[in-house]
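A.B. asks: kindly return the folded structure for what I paste below:
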Amino acid sequence: MKLILILLVLGNLHLVAPDAQGDALFDLRTTLKASPDQLTDWNQNQVNPCTWSKVSCDPNNNVLSVSMSFMGFTGSLSPKIRVLSKLTILSLQGNQITGGIPEDYGNLSSLTMLDLESNRLAGQIPSSLGNLKNLQFLILSQNNLEGPIPDSIASLPNLTSVLLGYNNLSGQIPDHLFHVSKYNFTGNRLNCGFNNTHPCTSGSGDASKKSKAGIIIGVIAGVLVLILLGCFMLFFWRGRHRGYKREVFVDVPGEVDRRIAFGQLKRFAWRELQVATDNFNERNVLGQGGFGKVYKGVLGDNTKVAVKRLTDYESPGGDAAFQREVEMISVAVHRNLLRLIGFCTTPTERLLVYPYMHNLSVAYRLRELKPGEAVLDWATRKRIALGTARGLEYLHEHCNPKIIHRDVKAANVLLDEDFEAVVGDFGLAKLVDVRKTNVTTQVRGTMGHIAPEYLSTGKSSERTDIFGYGIMLLEIVTGQRAIDFSRLEEEDDVLLLDHVKKLEREKRLDAIVDRNLNKKYSMEEVEMMIKVALLCTQGSPEDRPAMSEVVRMLEGEGLAERWEEWQNVEVTRRQEYDRLQRRFDWGEDSIYNQEAIELSGGR
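C.D. replies: Okay, here's the model as predicted:
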């Protein structure tokens, strides 16, 4: 299967991080008071907004246009959209927006049209709009704006249309505004009209209104033409520069047709990463996986990074793991998924560079703390559980093709400086056609986290991830490992799942919770999380909830109904299990005899 990647030219880097754009637009949705049935595809956790309705972007995922006219908004304008440095059109005509025009809108340096007509805006026109040197159309008619027209607006070099009619504006109109192609100051207390030198409008009101649609269509058409022209020039440039493909692509030895596009990422020099990691000093090792080690590094600008090095590049699957991680990150962009900063390739090396996660992994914070380091409190554990669920929900339900992680566990959930969960390590992940329900491979993963159907048949699906997620929830609640032989000394189950099920049946949930919490938790919330975990780890994959359902249950919706349904089924299954238990003798040979067995083999 050919890699599904985003082909971007190295020189065309994003000027604004997708997460900053998404955050700003979602804040605008919030301040405008959009109703629950409006802008339903604006997902707060889907940080790239270029697939959202009412939003248009250029080929580099920079937001170009936001058009939301006549939608009945009653809120106010968000100042946070100042980060949209490439925004050319902002159209919110015909709503009932209140408050003022934020001064921050003067930072929208690429803006060519600002259309806020027919709202309930009040206050003065910000003088900062005079910073919009590319502005051509300023349309603020039929609001409650007051005060003078700022002199700074008159000096805008590209202004061709100023429509400010029917407000409460007063004072002098800068003379230069009477020389633009289209203006309308009617219905204010300004120095124009019957007793003044200049008329209040450059034409009849009707003509002005009729021309406005043409202006909007013309601007939008112009933007679309620019986008198409940009795409054409991009492909033309690539065609003319095939001889320089080393600057754009990483060629995989032995596979001429499979090239990884890294245009949006930084290409690091080998020497740069060697210096950053102190020559890959063992003291800087953060972790080790099936295909290499991860090192802590500090770049020349003091940025902390994590460098993943494929130490055995020539081994079977080594280069495939490198390609896979890049492929997954090219497809999936989400605040709860680990993002890639850059890469380095040599004839014998493959390295990936990620942001450094200051608080390492959930597994580390649960079980490997050094003296003096803080234990994860219950509120943080709840936030980690929900953030991880949202990241997996995005992989399963919002990516096309969808992505199966195949190694969900506490060790692969990282924590940033704010203890927000970030799902990482896509070395075992699989891209899956949305029309397929599962994919058959040799089993890979960590024992204790592997779903039973995957272990027995080799068939994985998003439901295998959900099983692993359920085990991870139990790790979060108990602080224990998925497999722990020390429990044999107390005649308990080696598998954490079986151990928790037994204590849940005995109504001894207080014996489940991590002792490091020192009883500082809500027993009701503990019960809720354990119930979600047990629903996720049901033996039949069809019975497990989808990740979107898991998110809703963690947010307090729908758990009681699912739990009651499961309890009825579980009683029947338990009776059947007891019958088989009496019939067969399960010897010790059937027990897994390694705490974290890494299974290897082809995918």
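A.B. asks: going forward, measure contacts between C-alpha atoms and count neighbours the same way
C.D. replies: Fine.
A.B. asks: now do the strands in the stretch 101-250 of the chain.
C.D. replies: 113-115, 122-123, 137-139, 144-147, 161-163, 168-171, 182-184, 189-190, 249-252 (DSSP state E, counting those that start in this stretch).
A.B. asks: any chance of these in JSON lines, plus distance to R258?
C.D. replies: Formatted as JSON lines, the entries for the strands of the stretch 101-250 of the chain read as follows, by distance: least, Cα to Cα, whole Å:
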{"stretch": "strand 113-115", "distance to R258": "43"}
{"stretch": "strand 122-123", "distance to R258": "57"}
{"stretch": "strand 137-139", "distance to R258": "47"}
{"stretch": "strand 144-147", "distance to R258": "59"}
{"stretch": "strand 161-163", "distance to R258": "51"}
{"stretch": "strand 168-171", "distance to R258": "63"}
{"stretch": "strand 182-184", "distance to R258": "55"}
{"stretch": "strand 189-190", "distance to R258": "66"}
{"stretch": "strand 249-252", "distance to R258": "7"}
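A.B. asks: nearest approach to S456 belongs to which of those strands?
C.D. replies: Closest of these to S456 is strand 249-252, at 33.6 Å (criterion: Cα to Cα).
A.B. asks: what packs against the next helix or strand after the closest one?
C.D. replies: Towards the C-terminus, the helix or strand next in line after strand 249-252, according to DSSP states H and E, is strand 255-261. In terms of contacts (3 or more Cα pairs under 8 Å, 6 or more residues apart in numbering; DSSP states H and E), strand 255-261 is packed against strand 249-252.
A.B. asks: could you say which helix or strand holds I403?
C.D. replies: I403 is part of strand 402-404, with elements assigned from DSSP H and E.
A.B. asks: what's the spacing between L132 and L224?
C.D. replies: Taken as Cα to Cα, to the nearest Å, the spacing of L132 relative to L224 amounts to 21 Å.
A.B. asks: then T380?
C.D. replies: Note on T380: its distance to L224, by Cα to Cα, is 45 Å.
A.B. asks: same check on N412?
C.D. replies: With the distance defined as Cα to Cα, N412 ends up 42 Å from L224.
A.B. asks: who has more neighbours, these two?
C.D. replies: Taking neighbours as other Cα atoms under 10 Å, N412 and L224 compare with N412 leading, 19 against 15.
A.B. asks: residue contacts, that one?
C.D. replies: If a contact means Cα atoms under 8 Å, 6 or more residues apart in numbering, then N412 has 361-362, 423-425 as its contacts.
A.B. asks: second input sequence below; structure requested for side-by-side comparison:
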Amino acid sequence: MGFIFSAEKVVYALVFISIFFEFFGSNAQFLPVDEVETLRTIFRKLQNRTVTIGRTSCSDGNWNFITDGANSTIVCDCTVNSTCHVTEIHLESFSLPGIFPPEFGNLTRLQEIDLPRNYISGSIPTTLSRIPLKILSVTGNRLSGPIPPQFGAISTLADVNLEDNLLTGSLPSNLGNLRSLVRLLLSANNFTGQIPESLSNLKNLTEFRIDGNSLSGKIPDFIGNWTQLNRLDLQGTSMKGPIPASISNLKNLTELRITDLDGPASSFPDLLSMTNMRRLILRNCLIRGPIPEYIGSMSELKLLDLSSNMLTGTIPDTFRSLIKYDFMFLSNNSLTGQVPQFILDTKRSMDLSYNNFTQPPTLGCTQLDVNLISSYPSVTDNSAQWCLREDLPCPRDAQHSSLFINCGGSGIKIKKDKYEEDLNGRGASSFFPVAERSGYSSSGIWVGNDSALFSATDKFNLINESVPEYYKTARLAPQSLKYYGLCMRRGKGTYKGNLFQRDFNIAERAGGVGKPFTRQLDEVQVNGSTLEIHLQWSGKGSIVIPKRGVYGPLISAITITPNFKVDTGKPFSNGAVAGIVIAACAMLIVLLLRLAEELRGLDLQTGSFTLKQIKRATNNFDPENKIGEGGFGPVYKGVLADGMTIAVKQLSSKSKQGNREFVTETGMMIYALQHPNLVKLYGCCIEGKELLLVYEYLVNNSLARALFGSEKQRLHLDWPTRNKICIGIAKGLAYLHEESRLKIVHRDIKATNVLLDQSLNAKISDFGLAKLDEEENTHISTRIAGTIGYMAPEYAMRGYLTDKADVYSFGVVCLEIVSGKSNTNYRPKEEFVYLLDWAYVLQEQGNLLELVDLDLGTNFSKKEAKRMLNIALLCTNPSPTLRPPMSSVVSMLEGKSKVQPPLVKREVDPSGAAAMRFKAFELLSQDSESQVSTFERDRDHKSSSSVDAPWIDSSSSAKGKDVNQKQQQEEEDEGRSSSSSRKLLDDLTDVKIE
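C.D. replies: Predicted coordinates for the structure are as follows:
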């Protein structure tokens, strides 16, 4: 015995030594407690709950971790007194949907914040001015608001990348104080105003990019002070020309991109000293005169774009020295003379279209690399191919009065119209005719994404399946995209049929992104037999999150039909109605890049509808179309013009949920959550005072009506269907809790929030209308959204919210499915509060199967029913830690894992925690009796929530009282019975039940 005792002592000693060396040996280094807590707060506000942070997390200096395939790093400095301090945080492409935490400013040694390609919203924290920040990269997020003035006080900043966000306002003048700045990247935002004069102080800049903003004023002369500059991007800024002469000082430039200037014409800028130039873009800059000979001396040139200017003269012979170039765009100028043979022999992409060349070459209209469309206007005879001549004249008699093209797709037939295929993959500088009936010409290269395609076939799977087939493919181009209707019958006394759109904002016109949109152009006249449709992009594109995208015009289909009765031989006298059908993916094709990723839709935002569409669909919100009423507002059934049935939730502008920012953020979140057991959000409408969410319509209404409705309403569900519905709800919750990157707690699972489709599959609704972790305290919600009778005890009494609250609610719904009885309305005896109360009693008595719905008779599986009831009781355990996760529930329901017996006994100890929680609900029930949803079989009985109304909001069935008001009432009623439920809630000072 003594030997055994000694052995135990040895074991304990070894364990102690092991623990000691783990924490104190091997030069163990720790993060300070305050930095650990700060990191936890940062990750929580960024809504990443998968990373566990402890004091030893950074003991090796670099802490690398992988979450959902994203590999990121936190770097620490552990060289001082065995203490580590966070110096760098890298979280790239983590799909983080939270706000930009101001707590970054509490990490006093932090030098680098790298958060590119996420979904982070909010403003740039002013607290960043407190830390020695050197690098800030938040490109590809959803940051909004202006750059704060405090930003100019971070004198240590060397690299700032704020590209691809939603930032607004003018640039603060004190940015000029950041004299250590080497890179300043501000493209693809919504900045306005002029570039501040103070930026002339940034003499260490090597890169400055501000593309796609709405700036004013001229390009400042002081850019000549940035003599270290390697790259200057001023594309699509709305600034005025000319390009200042001081640009000649920038001898180190290797990339210069300036486009779309306003103002007077000017001569070519002096770029003679920029011999290392690799990419030169001066497109649509109102430059006149000849192309300088010295451009041919830029031996490293890979890209040259001088298109859409007023250049004259010939192509310089020095261009034969440009042996490294891949792309050259000289289109839409007034170049003359003969195109050099070395150009015609090139195997690289060259666009010379729309110039004034002479002596046309003997080339076909489908020359692979050189685009010469309409570049020989002076040729009037047949010595040149028809495609080289002005206006692309028809080589025979014009005979077409209509045209249908499925851009980027195969030939299809919709109703009586046959849409021609458009599958050719050329793009950088090409023209492709189709049987002298139509053609297209595209120009430009994808900046930053060389692998992008020029057609998007069968990629638009975010658009709902009921739209016409032609919306699901598209033709796209980096810069210029033209379609031609060839050999069209012309009218009398009409003007040239040139339809031109620059920076056409498809998303704005369609009311959102990912939404089909048709632009109809009435009374389009055709002259010279050719109708030209031109879409051009000048740099004001949308943003792509979290992957790099492609920018440029996009078109899904073209429909040209006559607005008169076609009669052979009759002139095209009354014009045509041309409908340009455009998929509203606007200036980006993120779908090509993110199809395999769950959150691809967040970048696109939700599909949007116009108020006019919604009013037409619902017959101007006709009360006859009203199918529900909730705390957030009414719900209407509607039918869109294409025949698709929808459900429209009209949010109250007075509620928090009626806030526009809430609608936008919540809509994006719901739109990203796609699962067979979740109700699908089609889009939203934010117009005037109307704030609307548009969902799929489910014909079989709610589970509540199917189970508890009147005899006419009930569906008399058989046992296999009930089992399928229960498993479907469980799978939907498992997805929200565990499988989705956005970990969502529903907060109001109940029978009215489960809808049934045509096949009686369960779909959870309202899963995005309650936000998780609204306040800063982890798991504490100061606004309780739920329904009494379904809320978990810890949530109802303490506001303590985790996914286990949904597990509890699921257990209650599971009980209702088996029994066919409402938990909030069925009381078999006076001493029982809810159906759940009775279930615990029957379980203790061994008579659990008495709960099975009598309507089933003997037509059910006793084994499955008992399993489902035991799972229901397991899920409704008063202790959240003893409830299983929903993935385990799915496994148990499907019979793949064993069901653990419930651990709750109702009244073993009348003073115990379980009994007190039952008592709490009894008192809550008494205090809120008039507010509880009821479902009666008698249709004449009216209540605050009706089984006729699915889509009832979370807040509708448990509208709360402000607890502060309750406390005042409590002081007034001190002499009253202590049974009041307010006595149980006196510590919930800020809690509201909504």
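A.B. asks: go through the second structure and flag its longest strand.
C.D. replies: Here the longest strand in the second structure is taken by residue count, with DSSP state E as the criterion, and it is strand 70-80.
A.B. asks: rewinding a little: filter the contacts of N412 of the first structure down to the ones in helices?
C.D. replies: Among the contacts of N412 of the first structure, the ones falling in helices (DSSP state H) are V362.
A.B. asks: now do the strands in the stretch 551-700 of the second structure.
C.D. replies: Listed in chain order (using DSSP E, counting those that start in this stretch), the strands of the stretch 551-700 of the second structure are 554-555, 557-562, 576-583, 607-608, 626-630, 633-639, 645-650, 681-687, 690-696.
A.B. asks: about what we covered before: and the strands of the stretch 101-250 of the first structure: which comes nearest H405 of the first structure?
C.D. replies: Using Cα to Cα as the measure, strand 249-252 is the one of the strands of the stretch 101-250 of the first structure that comes nearest H405 of the first structure, at 23.3 Å.
A.B. asks: show me what the closest one packs onto, helices and strands only.
C.D. replies: Counting contacts by 3+ Cα pairs under 8 Å, 6+ apart, the secondary-structure elements packed against strand 249-252 of the first structure are strand 255-261.
A.B. asks: the strand it packs on: which residues count as buried?
C.D. replies: Within strand 255-261 of the first structure, the residues that qualify as buried by neighbour count (16 or more other Cα atoms under 10 Å) are 258-261.
A.B. asks: equivalent analysis for stretch 633-651 of the second structure, please.
C.D. replies: 633-639, 645-651.
A.B. asks: trace R271 of the first structure over to the second structure, please.
C.D. replies: For R271 of the first structure, the aligned residue in the second structure is K612 (criterion: TM-score structural alignment).
A.B. asks: what's the matching range in the second structure for stretch 341-349 of the first structure?
C.D. replies: Counting by TM-score structural alignment, stretch 341-349 of the first structure corresponds to residues 682-690.
A.B. asks: now do stretch 64-72 of the first structure
C.D. replies: On the second structure, no counterpart of stretch 64-72 of the first structure exists by TM-score structural alignment.
A.B. asks: which residue, other than its chain neighbours, is closest to S361 of the first structure?
C.D. replies: For S361 of the first structure, the nearest residue in space outside its immediate sequence neighbours is L414; the separation is 4.1 Å by Cα to Cα, 6 or more residues apart in numbering.
A.B. asks: could you give the number of residues near the aligned partner of K896 of the second structure in the first structure?
C.D. replies: Residue pairing (TM-score structural alignment): K896 of the second structure is matched to E557 of the first structure. Residues contacting E557 of the first structure under the criterion other Cα under 10 Å number 12.
A.B. asks: what about E557 of the first structure, distance to E549 of the first structure?
C.D. replies: Taken as Cα to Cα, the spacing of E557 of the first structure relative to E549 of the first structure amounts to 9 Å.
A.B. asks: next one: V423 of the first structure
C.D. replies: Distance of V423 of the first structure to E549 of the first structure, computed by Cα to Cα: 19 Å.
A.B. asks: those two: which is more packed in?
C.D. replies: Using other Cα under 10 Å, the more surrounded residue of V423 of the first structure and E549 is V423, with 28 against 18.
A.B. asks: which position in the second structure pairs with the more buried one?
C.D. replies: Aligned partner of V423 of the first structure by TM-score structural alignment: I764.
A.B. asks: so what's that match up against?
C.D. replies: With contacts defined as Cα under 8 Å, 6+ apart, the neighbours of I764 of the second structure are 677-679, 729, 732, 753-755.
A.B. asks: equivalent analysis for A770 of the second structure, please.
C.D. replies: In this structure, A770 of the second structure makes contact with 745-747, 785, 954, judged by Cα under 8 Å, 6+ apart.
A.B. asks: tell me which of the residues you listed are still there in the first structure?
C.D. replies: Checked against the first structure using both residues aligned by TM-score structural alignment, their matches' Cα atoms under 8 Å, the contacts of A770 of the second structure keep these contacts: 745-747.
A.B. asks: hang on, the earlier thing: any of the contacts of I764 of the second structure buried? List them.
C.D. replies: Neighbour counting with 16+ other Cα under 10 Å marks 677-679, 729, 732, 753-755 as buried within the contacts of I764 of the second structure.
A.B. asks: run a quick check on H90 of the second structure versus T73, I expect a contact.
C.D. replies: Yes - with contact defined as Cα atoms under 8 Å, H90 of the second structure reaches T73; the gap is 5.1 Å.
A.B. asks: hang on, F23 of the second structure in a helix?
C.D. replies: Yes - following the definition DSSP: H, G, I helix; E, B strand; the rest coil, F23 of the second structure is counted among the residues of a helix.
A.B. asks: neighbours around it, how many?
C.D. replies: F23 of the second structure sits with 13 neighbouring residues when counted by other Cα under 10 Å.
A.B. asks: likewise V223 of the first structure?
C.D. replies: By other Cα under 10 Å, the burial measure for V223 of the first structure, its neighbour count, is 18.
A.B. asks: now N777 of the second structure
C.D. replies: For N777 of the second structure, which is what you asked about, the neighbour count (other Cα under 10 Å) is 11.
A.B. asks: now do the SS call for it.
C.D. replies: Three-state call for N777 of the second structure (three-state DSSP): coil.
A.B. asks: again, but for L874 of the second structure
C.D. replies: The three-state assignment at L874 of the second structure reads helix, by three-state DSSP.
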